[in-house]
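Student: Here is my input, please return the structure:
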Amino acid sequence: MKRGVFAALEVGTGKDLAAHSHGPIGDAVTRLLDAGRAAGTIRPDVDARDVIILIGYLSRLEPAEFDDRARRLLGVILDGLRAPG
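Tutor: Prediction:
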């Protein structure tokens, strides 16, 4: 994912990033979460808004630290979505 994607969504629409939890982006994330829950790989207590907010924080990283931190932090986010057990 490119650093500017979520920032562009906020600037381009004038909406807070989390507002995209409703609409095409939220729908796509919801479908992915639903598929993961059906497979038993995604925890049941997260929704599209949670995921969009968490990933959106990656766009807040300073440019100088993005390459070193973003991949690791995305891994932490994805690990946190896994179903327990």
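
Student: rest of the way, CA atoms for contacts and neighbours
Tutor: OK.

Student: Give me the distance between R82 and T41.
Tutor: Applying C-alpha to C-alpha, to the nearest Å, the value for R82 to T41 is 6 Å.

Student: Correction: the previous question concerned M1.
Tutor: Relative to T41, M1 is positioned 22 Å away (C-alpha to C-alpha).

Student: Which one of these two is surrounded by more residues?
Tutor: Each of M1 and T41 has its neighbours counted (other C-alpha atoms under 10 Å); T41 has more, 16 against 9.

Student: Another sequence for comparison is provided below:
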Amino acid sequence: MTEEPRRRRADARRNVDALLEAARTVFATSGVDAPAKEITDLAGVGVGTLYRHFPQRSDLVKAVVEAGIDAVADAGPQLSAAHPPVEALHLWAQRFAELLATKRGLASALHSGGAAFAGLPGYFVARLGPALAALLDAGRADGSIRDDVVADEVLHAITALCRPIPGHEPHYHQRIVAVFIDGLRRT
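Tutor: Next comes the predicted model:
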């Protein structure tokens, strides 16, 4: 018999959400080694609350990255419902490029070899691949997107296009991604 995971109380869920948002902000400005107090002050919770939910720094870093991946994946159906396929794909790719830009500050932690990060590449593909595939399928169905590319290729291409380039800010990468997405249009 398998036990179902306990549901979090509403206040605990709010605390976790506040910690993740605060950590994302602090990591972007001060790096992943910023003092825990900086994160908890911004979240409006105590340090004990941070360590109750995220016992290790790596647990918090991983949760921040997963929350970013989830937000981009979840945006796919929303964008598809609100926009024509090519526009939805473009908007989704911009969100993905933004995720990669914010992940840049976390890169050294993610590539540290820590056991907490081992499953992130699989999580990345498992969450983002289907969202992107659905956007590509919608564009193929209405004839606006070429049919000779698959989601994995597009994920890898956008990831490669968003690698840091000295002297260029993240908005540069969003422009390059826009050019790439334009190249996926059927002519």
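
Student: Could you pull out the residues contacting both of R82 and T41 of structure 1?
Tutor: Residues touching both R82 of structure 1 and T41 (C-alpha atoms under 8 Å, 6 or more residues apart in numbering): there are none.

Student: Helix, strand or coil: sort out the corresponding residue of structure 2 for E62 of structure 1 for me.
Tutor: Under the alignment by TM-score structural alignment, E62 of structure 1 pairs with I165 in structure 2. At I165 of structure 2 the chain is in coil, as set by DSSP: H, G, I helix; E, B strand; the rest coil.

Student: in structure 1, what residues pair with the longest helix anywhere in structure 2?
Tutor: Secondary structure of structure 2 per DSSP state H: the longest helix is helix 57-82. Per the alignment by TM-score structural alignment, helix 57-82 of structure 2 matches no residues in structure 1.

Student: Check the gap between the nearest residue to Y123 of structure 2 once chain neighbours are set aside and A10 of structure 2 for me.
Tutor: Distances taken as C-alpha to C-alpha, 6 or more residues apart in numbering place E66 nearest to Y123 of structure 2, at 7.8 Å, with adjacent residues excluded. E66 of structure 2 is 20 Å from A10 of structure 2, where distance means C-alpha to C-alpha.

Student: Of these two, which one has the most company?
Tutor: Legend: neighbour count by other C-alpha under 10 Å for E66 of structure 2 and A10, higher for E66 (16 against 9).

Student: which non-adjacent residue is nearest T41 of structure 1?
Tutor: The spatial neighbour of T41 of structure 1 that comes closest, neighbours along the chain excluded (C-alpha to C-alpha, 6+ apart), is A83 at 5.1 Å.
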